[in-house]
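# What follows is a predicted structure for the sequence shown.
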Amino acid sequence: MRKACELVGGFLLFQGLIGIVHELIGWFRLMAMIRLLPFLDGYELYTSIGLAVVGFLVVAVAEESGKSPSGPLIPDADRARPE
C-alpha cells in the first residue's frame, strides 16, 4: 500500500511541476495533462500548484506511515512493572 501511495503521489507531484513549468515557460506542452481538461481553462497554473502540493503531501504521508513509531524504548519492560 505504501509503494502505491508513493507512486500516485510522485505522479501527482510530477504532473503538478510539469504543469507549472508549462504555464510559466511554455515547455513540456505534450506532458502537461492539466491543459487537456477544458473545465480548468484559465486556472491551469493554480491547479498545477495544488496538484504539486497534494502530490508532495501524499508522498510525505506515505513515507511517514512506513516508519516505526517513535517513543522511548524500554529495555526489559517486564522489570519496569512495580511489584
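Arrived safely.

# When you work out contacts or count neighbours from here on, use the C-alpha atoms and nothing else.
Will do.

# Would you mark the buried spots in the strand or helix carrying residue 63?
In the assignment (DSSP states H and E), residue 63 maps to helix 44-65. Residues 44-45, 47-56, 58-59, 62 are the ones in helix 44-65 that count as buried (16 or more other Cα atoms under 10 Å).

# chain center to it: distance?
With Cα atoms, centre = their mean, to the nearest Å as the basis, helix 44-65 stands 4 Å off its chain's centre.

# got it, and stretch 8-23?
Distance, centroid of stretch 8-23 to centroid of chain: 10 Å (Cα atoms, centre = their mean).

# Can you get me a residue count around residue 34?
Residue neighbour count, defined by other Cα atoms under 10 Å, stands at 22 for residue 34.

# these two touch, right, it and residue 21?
No: here residue 34 does not reach residue 21: they are 11.9 Å apart, not a contact under Cα atoms under 8 Å.

# Put this next to the first one:
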Amino acid sequence: MKQLLELIGFLALVQGGAGLLHELTDWHVGLVQRVDFLDGYEVYASVALIVLAFALFAAAESRRSG
C-alpha cells in the first residue's frame, strides 16, 4: 500500500509540474490542459495536484513498511 501511495503521489507531482510548465512556457506537456472542464483553471488544478502529491507522500510515510 505504501508503494501504491508513493506511485500515485509521484504521478500527481509529475502531472502538476507538467501543467505548470505548460502554463509558464507553453510547451505541450501534461494532461491537465487536455481536460475540457478545467479550461481556464489549469494553474489551480496543477497546484492542487502538487499539494495532493505531498499529501500522498505524507500518507505513505505514516504507513508501516510491512
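Cool, the structure landed. Just so it is clear, the structure is predicted and the values come from calculations on it, not from any experiment.

# returning to what we had before: for the helix holding residue 63 of structure 1, grab the matching residue range in structure 2.
On structure 2, the counterpart of helix 44-65 of structure 1 by TM-score structural alignment is residues 42-63.

# Excluding its own residues, what touches the matching stretch? List them.
1-3, 5-6, 8-13, 15-20, 23, 32-33, 38 (Cα atoms under 8 Å, 6 or more residues apart in numbering).

# tell me the contacts of the residue most central in space within structure 2?
Central residue of structure 2 (Cα atoms, centre = their mean): residue 12, 2.4 Å from the mean position. Taking Cα under 8 Å, 6+ apart, we find residue 12 of structure 2 in contact with 49-50, 52-53.

# Figure out the helix or strand that it lives in.
Here residue 12 of structure 2, judged by DSSP H and E, is contained in helix 2-25.

# That helix vs structure 1, mean deviation?
With the two structures superposed, helix 2-25 of structure 2 lies on average 0.6 Å from its match in structure 1, counting by mean Cα distance after the TM-score superposition for structure 1.

# ok, and for that helix, which residues are buried?
Here helix 2-25 of structure 2 shows 2, 5-7, 9-10, 12-23 as buried, counting by 16+ other Cα under 10 Å.

# what range in structure 1 matches it?
Using TM-score structural alignment, helix 2-25 of structure 2 pairs with 2-25 in structure 1.

# out of everything not next to it in sequence, what's closest to residue 15 of structure 1?
residue 32 (6.4 Å; Cα to Cα, 6 or more residues apart in numbering).
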